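Q: Sharing a sequence plus its predicted fold:
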Amino acid sequence: MRVIYVLCVLGVLVPDAAGGRRHHRRHDCPPFTCGHLSDVSFPFRRRGDPPECGVQSYELTCADDKATIQIDKETYSVSDINYGDSTLWVVDASFLDSRSSCLLPRWNPLLRDPRLQAKSHHIIELAPPVGVTWASFVNCSQEIRNSSWMYMPVACLSTSRSFVYVFTGQQSAYIQNLEPSCGYLATTPLGGSKLNSTSALQNVSYQDVVKLMMTGFAVRFPFTVSGWNFKECLALSIRIANIAIIDFYFWSCFLLGDRSHNNLIYTYMVVDTALLILKWTAVLCRFVLAPLAVFIFLAHKYWRNKITIDAVEKFLQMQLTLGPTRYAYTDLTAITGHFGEKLGQGGYGSVYKGVLPGYVNVAVKVLENANCNGEEFISEVSTIGRIHHVNVVRLVGFCSEELRRALVYEYMPRGSLDKYIFSSKRSFSWDKLNEIALGIARGINYLHQGCDMQILHFDIKPHNILLDDNFVPKVADFGLAKLYPRDNSFVPLNALRGTIGYIAPEMISRSFGVISSKSDVYSFGMLLLEMAGGRRNSDMHAGNSSQAYYPSWVYDRLIEQQVGVGEISAATVANMHELERKLCIIGLHCIQMKSHDRPTMSEVIEMLEGGVVGLQMPPRPFFCDDESMSPMMDSYQFSSGLTEILEEDE
């Protein structure tokens, strides 16, 4: 009887609470006037309105006959609201307050995270409509004279060494339409219809763009209710609980009226309560706890994969307009001919040869350990995806579908440098070796100094230097690379990373100095010594520790001027080729134990471009001391292969 009564009351209350609550939210708040806007209604609200009126994310500020709204923490003036197509017309408030005629918009103010989740479970969206025309401002290191896009100069923002241009179009924000010497400064959507035709694009000047920016642009404001909030659910639960309490006290009062049957009444109440508890416990276990346990188990398995996918997808959405081409996995299957020609196997996956439309050869690296946190994938796309340099391998595109990920590079037909410098027959002349070393140094220096953010590679070694048809070297494999501000001299790292034999001492112990761009200089120095000698920097077959540690061996021969240097030269040190001697001396400069004793990559380039005359022998590195080498060699096990150390999250 009591159960039927509670269910009947609940059946009446639930529709009433839901319908009444939602109706109150939409219609009980009258329209209002805000600045020059009149008849403003749901989902918009004013600051200070009751919580049930409108949505917090659509809150308008009304002051001085103006209506403003906050979008991505920036203020925009609202000039019109169209409820028919759910759009509002906004103007950057900073433009209206500025008296300058030389304006530069914010960088992608509406593309950082266009879909937002409000606290009241309302799905909102504040983003420009699809197909809008964009104006992109670019900063170029050299003057643009001939281009398929109309680069219009912005004289008030340009200098003698920096040329600022603006060009418009629906695809102006795509990086493939950017000139190699240019980088993006800012981009903004444009309103109106003047720029929607090809003929109008040919006559758009900076002054025209400023006028259009001052008129503003449209953004969407769709609104969807996803369900009740916590307060509504809690209020309904309290009302149902009150009904059960009233029912309990009614029967207690009725039965306790007859004092002669107290024992029977108490027994009835205890038994009734115990049966009620057992019944609801069984129902709870069967219909709540058991499904909840299954749900938690499945959710845990799903979450482990989903968190990686979400992190990568969020990153890719941010890179959508500026990054390389995104391919579907089926596209890669067609490009590689069903992965028929395998080029090699690396620590992160297999590499296959492919052909793009237009007979452009590419190398497709399929990542096999894709169930990790995706950090290596994000690092590769975020670093190499923004680089355009002759000595850095170019990332053509990428693929990310669930846990299947791949990277598409330009094809390097000559392979990696290690198979040439470690061969029994010397493959290059000394002039060519010096040219290759100079190209590698320029590529690394571009990573350190040529980008907005300093890129530290942390894994410079012969295997990661690729050669094109003309043996032009290109730095590759950015899986361990990190981005840091260029003015930061200290780089925090929580884990060891790199390849044994090329890791700078400060990566192991901070007593040798701080981790910085000089860590890549150390790895490059080891690479130079291997290029000069044609052998790895460690050799387990050497007769003693001094010979096993190759830099020590080179240093002794250069200092003592002894005969029979072996792999350095077949003649005496005095008869060494001057370029061979130069590579060895520069390499020893780069591998100094203290990071502050090493040159920068810019200084290394100057030494490589100059002659051997004037090069001073550096101090003897700490690890070159025989006393220090013996215990170190006993505890250090060398192998013919290289051991790669990956970063692990703590």
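A: Perfect, thanks for sending it. Numbering: from 1, shown residues only.
Q: hey, let's count contacts and neighbours off CA atoms from now on
A: Fine.
Q: Do a quick rundown of the strands in the stretch 301-450 of the chain.
A: Using DSSP state E, counting those that start in this stretch, the strands found in the stretch 301-450 of the chain span residues 325-326, 342-345, 349-356, 360-367, 395-401, 404-410.
Q: Tell me which other helices or strands the first one touches.
A: In this case it means strand 325-326. Packed against strand 325-326 by the contact rule (3 or more CA pairs under 8 Å, 6 or more residues apart in numbering; DSSP states H and E) you find strand 395-401.
Q: what comes up buried for the strand it packs on?
A: Under the neighbour-count criterion of 16 or more other CA atoms under 10 Å, strand 395-401 has 395-400 buried.
Q: Which of the helices or strands spans the nearest residue to Thr224 once chain neighbours are set aside?
A: Nearest non-adjacent residue to Thr224, counting by CA to CA, 6 or more residues apart in numbering: Ile123, 5.4 Å away. Here Ile123 sits within strand 122-125, counting by DSSP states H and E.
Q: ok, now Val294?
A: helix 290-318.
Q: distance between that helix and the chain's centre?
A: 19 Å (CA atoms, centre = their mean, to the nearest Å).
Q: Could you do stretch 194-201 as well?
A: That offset, for stretch 194-201, works out to 35 Å (CA atoms, centre = their mean).
Q: Stretch 281-300 now?
A: 38 Å.
Q: So which bits of it are buried?
A: Buried residues in stretch 281-300 (16+ other CA under 10 Å): none.
Q: Put this next to the previous one:
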Amino acid sequence: MAAGRVSVPSRLIVLVTVLGLYCGTFSAKDDDHHRCEPSSCGEIQNISYPFRLKHDPEKCGDKMHELSCENNITVLYLYSGKYYVQAINYNNYTIRVVDANVDEGNCSSIPRDSLTGYNYHHQDPYSFQNSDKIELSKPIIFITCKTPVNSPLYVETAPCTDAISSPSSALPHSQGHSFVMVGHVNASDLRELCRVELMVRTSWPGTKGTNLSYIDIHNELVYGFELSWLQSYDRGRKGSICYVNNDTNKVDCAYDCSYGWSQPNHCGMDIKENLSHL
């Protein structure tokens, strides 16, 4: 062996070459998706990665986060629901939406479909929680009871009771007294002869306490609710968890210690990928 030269196993050379090609492909693909100029629709002016509008070039954004522009309004279709986009926050990776059936000037307008944590699973593009597993919204629960209920937890839907109970509303078969409960409740809070009709969400930060009117609660529906798109980044990275680095406000991903890695030394280690665009 010549002085100063180190023999490198051929298998290692092949491995390094393959990894280099993989990383190059990963970076080039992401760069390609981020060369697109931001789109706009109505009041939402900066629609950029991971979002895209339906008719944007194929290379732009992520199909899992595709939005529509309808009558100059940005629209998100999620499960069976249609939602109007109110804001996109690229600093905390959230999007705020409101059910398309909710009208600010009509207190009898309510969402048509329930939306709860049960709708979601890990592979979905959105979540009710942020990177710290803190809920971004609280539930609003519509209830009908055959008899009156005297409880601060139960807010009467008056002056919109008749409209909400009408055949044209989202609660066509409801009879009796209509109430709304805000926030998480226990099964014991549900009175006899009462049933849950609809469960929706709100991220309204203003009104607090139990002294609410139904108009206050309808304003919360008008404000809408936030969803995080952060979890979409660990989709496809089996056994990983992605989070916002507080120092850089960028997304980092690490091997999830609860996943049960065959190599324990991987637990908690950062996954070395080009995530600078997130």
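A: It's in. Fair warning: this is a prediction, and the values are worked out from it, not measured in the lab.
Q: Tyr484 of the first structure: which of the strands of the stretch 301-450 of the first structure is closest?
A: strand 395-401 (20.4 Å; CA to CA).
Q: between the closest one and helix 290-318, how big is the angle?
A: Interaxial angle, strand 395-401 of the first structure versus helix 290-318 (axes from the mean of the first three to the mean of the last three CA atoms, to 10 degrees): 160 degrees.
Q: Residue range in the second structure corresponding to strand 395-401 of the first structure, please.
A: Aligned by TM-score structural alignment, strand 395-401 of the first structure falls on no residue of the second structure.
Q: Could you look up the SS state of Met150 of the first structure?
A: Secondary structure, DSSP: H, G, I helix; E, B strand; the rest coil: Met150 of the first structure is coil.
Q: Quick check: chain neighbours aside, which residue is closest to it?
A: Closest residue in space to Met150 of the first structure, ignoring its immediate chain neighbours: Phe167 at 5.8 Å, by CA to CA, 6+ apart.
Q: Over to that neighbour. Which of the three states is it?
A: Phe167 of the first structure - assigned by three-state DSSP - is strand.
Q: So what does it match up with in the second structure?
A: So, by TM-score structural alignment, Phe167 of the first structure is matched to Met181.
Q: contacting residues for that match?
A: 140-143, 153-155 (CA atoms under 8 Å, 6 or more residues apart in numbering).
Q: Identify the residue nearest the geometric centre of the second structure.
A: Nearest residue to the geometric centre of the second structure (CA atoms, centre = their mean): Leu227, 2.4 Å.
Q: ok, back up a step: to Asn177 of the first structure, which of the strands of the stretch 301-450 of the first structure lies closest?
A: strand 325-326 (12.4 Å).
Q: what's that closest one aligned against in the second structure?
A: Going by TM-score structural alignment, strand 325-326 of the first structure sits over no part of the second structure.
Q: again with stretch 548-567 of the first structure
A: Under TM-score structural alignment, stretch 548-567 of the first structure has no counterpart anywhere in the second structure.
Q: again, but for stretch 449-465 of the first structure
A: The aligned range for stretch 449-465 of the first structure is empty, by TM-score structural alignment.
Q: how long is that stretch end to end?
A: With CA to CA, to the nearest Å as the measure, stretch 449-465 of the first structure spans 19 Å from end to end.
Q: And for stretch 24-44 of the second structure?
A: Termini of stretch 24-44 of the second structure sit 33 Å apart (CA to CA).
Q: can you check stretch 134-152 of the first structure too?
A: So stretch 134-152 of the first structure: terminal residues 14 Å apart, CA to CA.
Q: what's the offset of it from the middle of its chain?
A: Worked out by CA atoms, centre = their mean, stretch 134-152 of the first structure lies 27 Å from the chain centre.
Q: which SS class is Asp30 of the second structure?
A: Applying three-state DSSP: Asp30 of the second structure is helix.
Q: what's the neighbour count on the corresponding residue of the first structure for it?
A: By TM-score structural alignment, Asp30 of the second structure lines up with Arg22 in the first structure. Counted with other CA atoms under 10 Å, residues neighbouring Arg22 of the first structure total 16.
Q: What segments of the stretch 51-200 of the first structure are helices?
A: 93-97, 198-201 (DSSP state H, counting those that start in this stretch).
Q: Contacts for the first one next, please.
A: Taking contacts as CA under 8 Å, 6+ apart, the residues outside helix 93-97 of the first structure that touch it are 75-77, 103, 214.
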